[in-house]
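Peer 1: take a look and give me a structure for this.
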Amino acid sequence: MVQRVEKSDAEWAKELDKTSFQVLRKKGTEPAGTGEYDKFFPKEGHFVCKGCGNPLYSAQSKFNSGCGWPAFDKCYKGALITETDMTFGMKRVEIMCGACDGHLGHVFENEGFTPTMERHCVNSVSVLYKEGPPPTPLEEEKCT
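Peer 2: Below you'll find the model as predicted:
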């Protein structure tokens, strides 16, 4: 079970840089192709929520989709929560950190990039890369 992290907007604003706060807490999006992890493909390690440090994705689940944002096809079990997002006149699946509800990006399905048929399109400013495995072994799964 993921440990919940609850903070006020003022606390988040104090801890996060302006762009990360706008994306994680206000559901913003960084411009395509600008994120530090878009073309970063480590062989080992994992990615955590930049807001709370919750482990989200293994480096092995990251792939090059060419979409302009980091893409993952699996997440750690229980790491994410999803909601239907109807902004911009379309139906999308929003992905958020399961510990702090921070906005990560959106899931796109059935595109055929990987066997899971999922592409988690994640904002680089929402995550941090960590070398090595997560502190405790975590199982990966298809997330939606």
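Peer 1: alpha carbons only for contacts and neighbour counts from here, please
Peer 2: Will do.
Peer 1: was I right to think C121 contacts K74?
Peer 2: No - between C121 and K74 there is no contact, the gap being 11.5 Å when judged by C-alpha atoms under 8 Å.
Peer 1: one more to put side by side:
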Amino acid sequence: MKKFLLVSIISLLFSCNSSAQKSKAENKTQYPVTKTDTEWKKELSPEQYYVLREAGTERPFSSDLNKNETKGIYHCAACNIALFKSEHKFDSGTGWPSFDRTIEGNVAFGSDNKLGYSRDEEHCANCGGHLGHVFNDGPRKTTGKRHCINGVALKFVPAE
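Peer 2: Below you'll find the predicted structure:
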């Protein structure tokens, strides 16, 4: 029984790291704005770099933008492209700025399997910076989507 258990665990470990999984370099998409890691590190704060370039997540309720109700546009903190309008922002209660829609064409989507299940990841279509994830539990009266975004990945530009 012990031998069977040991063989099963070893098989599981090897199957989770198969050649079918592509390396980070193979998955790289070309974006209009491309910079080296050194350049990004010079331009972004350590927390911005962690979220935008390493697909990290900020602590919930840590962003001032979570409760921001000022009219304006939310831009990518890395490349400054407009991503979300304040009129589409809502309080999801999750601790991260949430929107029911994006500015079309400026946000791209992919899959994130880091937690053992698939989630729809959002990233800037201009520089590839990780923004957050999109879920299907948003306001039913509008799109039904909740774009759950790291505030540190955003730069808010108030309306004039």
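Peer 1: mind checking the TM-score on these two?
Peer 2: TM-score of the superposed chains, computed with TM-score structural alignment, normalised by the length of the first structure, equals 0.86; 129 aligned residues with a C-alpha RMSD of 1.3 Å.
Peer 1: was I right about G28 of the first structure contacting E94?
Peer 2: No - between G28 of the first structure and E94 there is no contact under C-alpha under 8 Å: 11.6 Å.
Peer 1: pull the contacting residues for the aligned residue in the second structure for H106 of the first structure.
Peer 2: If you follow H106 of the first structure across to the second structure using TM-score structural alignment, you land on H133. Contacts for H133 of the second structure (C-alpha atoms under 8 Å, 6 or more residues apart in numbering) come out as R119, D120, E121, E122, H147, C148, I149.
Peer 1: so which of those residues is the closest to K85 of the second structure?
Peer 2: Among the contacts of H133 of the second structure, H147 lies closest to K85 of the second structure (C-alpha to C-alpha), at 12.0 Å.
Peer 1: measure the closest one to R59 of the second structure for me?
Peer 2: 16 Å (C-alpha to C-alpha, to the nearest Å).
Peer 1: cool, and P46 of the second structure?
Peer 2: Taking C-alpha to C-alpha, one finds P46 of the second structure at 14 Å from R59 of the second structure.
Peer 1: returning to that earlier point: could you point out which element follows whichever helix or strand the match of H106 of the first structure is part of?
Peer 2: Here H133 of the second structure, judged by DSSP states H and E, is contained in strand 130-135. Next along the chain after strand 130-135 of the second structure, taking DSSP H and E as the criterion, comes strand 146-149.
Peer 1: ranges for the helices of the first structure?
Peer 2: Assigned by DSSP state H, the first structure shows helices spanning 9-15, 18-26.
Peer 1: re earlier: so H147 and R59 of the second structure - more neighbours on which side?
Peer 2: H147 (28 against 11; other C-alpha atoms under 10 Å).
Peer 1: give the aligned equivalent of that one in the first structure.
Peer 2: The equivalent of H147 of the second structure in the first structure is H120 (alignment by TM-score structural alignment).
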